[in-house]
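Q: A structural model of the following input is requested.
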Amino acid sequence: MSELKQSIEEIVEKHLPDEKHFIVEVSMVNKGGKTTLSILIDADEGLNIQTCADVSRAVSEELEVQDLMPGAYILEVSSPGLDYPLNGKRQFQKNIGRELKVLLTTGKELVGKLVDVEEAGVKMLVKKKEKGKKATEEEVTLPFEEMNKTIVQVSFK
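A: Now for the predicted structure:
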C-alpha cells in the first residue's frame, strides 16, 4: 500500500464517529489531470448521509492542512451501494440472514442465505435442486480466498 493511501486511511479512521464505523475502501483514480479520492465507509448498524458529510468535511480539512494531495482533486465519501461487492469480515457479519450471490474463483456461482461468518470464511444455506425431487437446503462453508465476488441480493418481499 502506498504511503499516501495509508496516511489517508489513518486520517479517515481518526474521523469516524465511533468503533461501529469502518473503512471499506480508499481508492485514487487519475483522470484528465484530476485525482478522484474515493472513500467508502460503512457501519455495523447502517450509515447515514450526515456521517458521510461529516467525515468528508473533516478529512478534507486535514488533507488541506497536511497538504497531502498534490494538485487538484475531488473527494467522494460514501457508503458502498447495494451492488458493491462485500469486502471484509465486518461487511459479511452485517449481512447475516440475507441472501447472497457468490462468484467463486472457479467460475461457479452460488446463491444462498448467509448464516455465519467465521475467521476463514462463511457458512451459507444453499438450495440444492435435484431432478424430480423437492429442493433441499445444504449448509456450505466457503473460505474467503475462494470467493471472487459477493453481492447482497435485493428482496422486495
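
Q: For the rest of this, base every contact and every neighbour count on C-alpha atoms.
A: OK.

Q: after the helix or strand where M124 lies, next one along is what?
A: Using DSSP states H and E, the element containing M124 is strand 121-128. Using DSSP H and E, the next helix or strand after strand 121-128 towards the C-terminus is strand 136-143.

Q: buried stuff in that following strand?
A: Within strand 136-143, the residues scored as buried using 16 or more other Cα atoms under 10 Å are 141-142.

Q: please give me the structure for this one as well, since I'd like to look at both together:
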Amino acid sequence: MSITHNIKELAQPVVESYGYYLLDVNLVPKGRKECWIVIDHEEKGVDVDDCSKISKEVALLMEAHESLEDAYILNVTSPGLDRPLSDPRQFLKNKGRKVRIELLDSEQPDGDPIEVQGVLKNYSEDGLQLTVTKGNKSEELPLIPHSIIQHVYVTPSF
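A: I've put the predicted structure just below:
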C-alpha cells in the first residue's frame, strides 16, 4: 500500500469524528516533507481549531504507524477557493452560489479553456445546471454533462 493510502486510512476516522469528510491527502516529498490533508464539511466551513485538533490526532497515529517512519510536516486545511470542486457533497453545499466551469477539450484562441459562469442551480449524477444572467434577464442553461467538465470553481462574492 502507498504512503498516501495509509495516511488516508489513519486520517479518515479522525476527520469524520469531527463531522468533516476527507477530500484528499497530498504528499510533497521534495525539500521539507509535507503532508496536506484536505477536509470539508457538508454544510458549513472548516473551523481552524478543528484543523489543529485533527492534525494533532493524526500526527500521533502517523508516528505510531510503522510504515510512516519518515517525518512529515502535517497540515490539515480546507479546500480553499483555488481548489476545484471534486466531491458531490461540495456541489450540493454550493448550490445557489456563483461558479466558473472550465470545459474539457475546448480552448480559446489564446489557449485558455472555454469557461461558463453562472449560479449553480442543480447537481446530479448526470451533470450540472446553471442559471446565467444576461443584462437583467436570467436564463437556465441545459444540463452540462460531467463528461465535458474539466474543473468547477466557486466564484467568491466580495
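
Q: returning to that earlier point: with structure 2 overlaid, how far apart is the strand holding M124 of structure 1 on average?
A: Average distance, strand 121-128 of structure 1 versus aligned residues of structure 2 after superposition (mean Cα distance after the TM-score superposition for structure 1): 2.3 Å.

Q: what angle separates that strand from strand 136-143?
A: 150 degrees (axes from the mean of the first three to the mean of the last three Cα atoms, to 10 degrees).

Q: from the middle of its chain, how far away would strand 121-128 of structure 1 be?
A: In terms of Cα atoms, centre = their mean, to the nearest Å, the centre of strand 121-128 of structure 1 is found 20 Å from the chain centre.

Q: mind listing what's buried in it?
A: By 16+ other Cα under 10 Å, the buried positions in strand 121-128 of structure 1 come out as 121-126.

Q: Helix or strand next in line after the helix or strand that contains V77 of structure 1, which one?
A: Assigned by DSSP H and E, V77 of structure 1 falls within strand 73-78. Remark: after strand 73-78 of structure 1, the chain's next helix or strand is helix 89-94, criterion DSSP H and E.

Q: That next one: what's the following helix or strand?
A: Note on helix 89-94 of structure 1: by DSSP H and E, the next helix or strand toward the C-terminus is strand 99-104.

Q: Residues contacting that next one, please?
A: For strand 99-104 of structure 1, contacts defined as Cα atoms under 8 Å, 6 or more residues apart in numbering pick out 109-114, 146-154.
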